[in-house]
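Asks: next comes the sequence, and after it the predicted model I'd like to discuss.
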Amino acid sequence: MSRTVIAALFQSLDGVASDPFNFQFDSFDQEMGEWMTTAIGGVDDCLLGRVTYQEWENYWPSHTEGEDSPFADFINATPKHIASTTLRSEDLRWENSSLIDGDLVEFVRGLKAADGGKIAVEGSMSVVRQLVEAGLVDELTLAIHPVVAGSGRSLFEGGATTRLELRDVQQTSKGNLLTTYGPRRT
């Protein structure tokens, strides 16, 4: 049986998924925190792109106390596979991090075929986009915040047409929509 690849991104109403810290801070609520805690349950491996890796490598190791601690404990302890054509293995200083050697899609196919729990793509819009287009993402959750960001990059900017199927929708108390999609069943 194949392992499940999950991905989740914060997004604004106008489709902006880059730099979510600029728009999601005041609409993050308890239900989103619970959803995130549930989502990381059963994850054995994480995939990160270079940008997310470089943004997170100095933040999460030092935020192991307080409200950030559950995610910090998870992300620091979980093996992280980094997709990058510019980083070298010796550039990876964060514990449990390794560089993906070769093609991302082929690497993920191999990871899915191996034994283990879920594989989570954390942040990393370009990684999510490539894996969705390759048909390797089993669950894509977009946490849509009730805000218009005004500018920024969208997840599927310049991507190929890909048909998905809505699997679940939840509304939180602050008006966020947690929309989960999967590959379209034919």
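Replies: Now that the structure is in, tell me what you want to look at. Residues are numbered from 1 along each chain as shown.
Asks: C-alpha only now, for contacts and for neighbours.
Replies: Will do.
Asks: surely Phe23 touches Leu13?
Replies: No. When contacts are counted by CA atoms under 8 Å, Phe23 is not listed as touching Leu13 (10.4 Å).
Asks: hold the first one in mind and look at this next one:
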Amino acid sequence: MRTLTAGLFHSVDGVVESPDQWQFDSFDEEMGGLLGAMIERVDTVILGRVGYEQWSNYWPTAGDEDGFGGFINSVPKHVASRTLAGPLAWANASLIDGDLDDFVHDLKASEGGEIAVVGGISIVRHLFFAGLLDSLTLMTHPVIAGSGRRMFEPGDPLTKLELRSLGRTSKGNAILEYART
């Protein structure tokens, strides 16, 4: 069975939205290495509508200095949306037809490598609480963002987690990988 993972840049106060607004100079070589290792394991991605719209407007014409552009442009991309209509213009992108949970369950049962949820806070959150996400990595930057969407919200169910791994980068980022128990 394939694994479904997600990683989110995260501020100390829990913000995961628009990390380009608060990451500043804390993105370091170790963080780049972590993302490079992810690229090597992942052969399929799932995006939400907002992530798809933002990334499909940027990545097809962006350079590939860090290796991510080549990866995200060529990897099969499955987009969860209730409002987009297909076919999608970005190479290797298709809309998820039907129920997201059923689609993910079937995708995990298929042949292939790791599946990553990228560019979608709502999708990550939904799949996490649905029990379909095998691991969640929070890359916590040493900054207080002050405002923005958070991964977890008041009223979320009590959910016990297992810390699978932890690390610290030279610029003070904490890398925490969790799974539900």
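Replies: Good, I have the coordinates. Computed from a prediction, not measured in an experiment: that's the story for all the values here.
Asks: ok, His10 of the second structure - contacts?
Replies: Neighbouring residues of His10 of the second structure by CA atoms under 8 Å, 6 or more residues apart in numbering: Val16, Pro19, Leu138, Met139, Thr140, His141.
Asks: can you confirm it is in a helix?
Replies: No. Going by DSSP: H, G, I helix; E, B strand; the rest coil, the assignment for His10 of the second structure is strand, not a helix.
Asks: ok, it to Gly148 of the second structure distance?
Replies: 11 Å (CA to CA, to the nearest Å).
Asks: which neighbours do those two share?
Replies: In contact with both His10 of the second structure and Gly148: Val16, using CA under 8 Å, 6+ apart.
Asks: and the helices in the second structure?
Replies: Counting by DSSP state H, the second structure has helices at residues 29-41, 49-58, 68-74, 100-109, 121-129.
Asks: just checking, what packs against the first one?
Replies: Identification of packing neighbours for helix 29-41 of the second structure by 3 or more CA pairs under 8 Å, 6 or more residues apart in numbering; DSSP states H and E yields helix 68-74.
Asks: switch the cut-off to 10 Å
Replies: When contacts are defined as 3 or more CA pairs under 10 Å, 6 or more residues apart in numbering; DSSP states H and E, helix 29-41 of the second structure sits against strand 4-11, helix 68-74, strand 114-117, strand 161-168, strand 174-180.
Asks: so which of these is nearest Ala80 of the second structure?
Replies: strand 114-117 (10.6 Å; CA to CA).
Asks: start and end residues in the first structure for that closest one, please.
Replies: Alignment of strand 114-117 of the second structure against the first structure: residues 118-121, by TM-score structural alignment.
Asks: how far apart are the matching stretch and its match in the second structure?
Replies: The superposed stretch 118-121 of the first structure is, by mean CA distance after the TM-score superposition for the first structure, a mean 0.4 Å from where its aligned residues fall in the second structure.
Asks: what sits up against that stretch?
Replies: When contacts are defined by CA atoms under 10 Å, 6 or more residues apart in numbering, stretch 118-121 of the first structure is touched by residues 2-9, 39-49, 79-81, 108, 111-112, 127-128, 131, 137-140.
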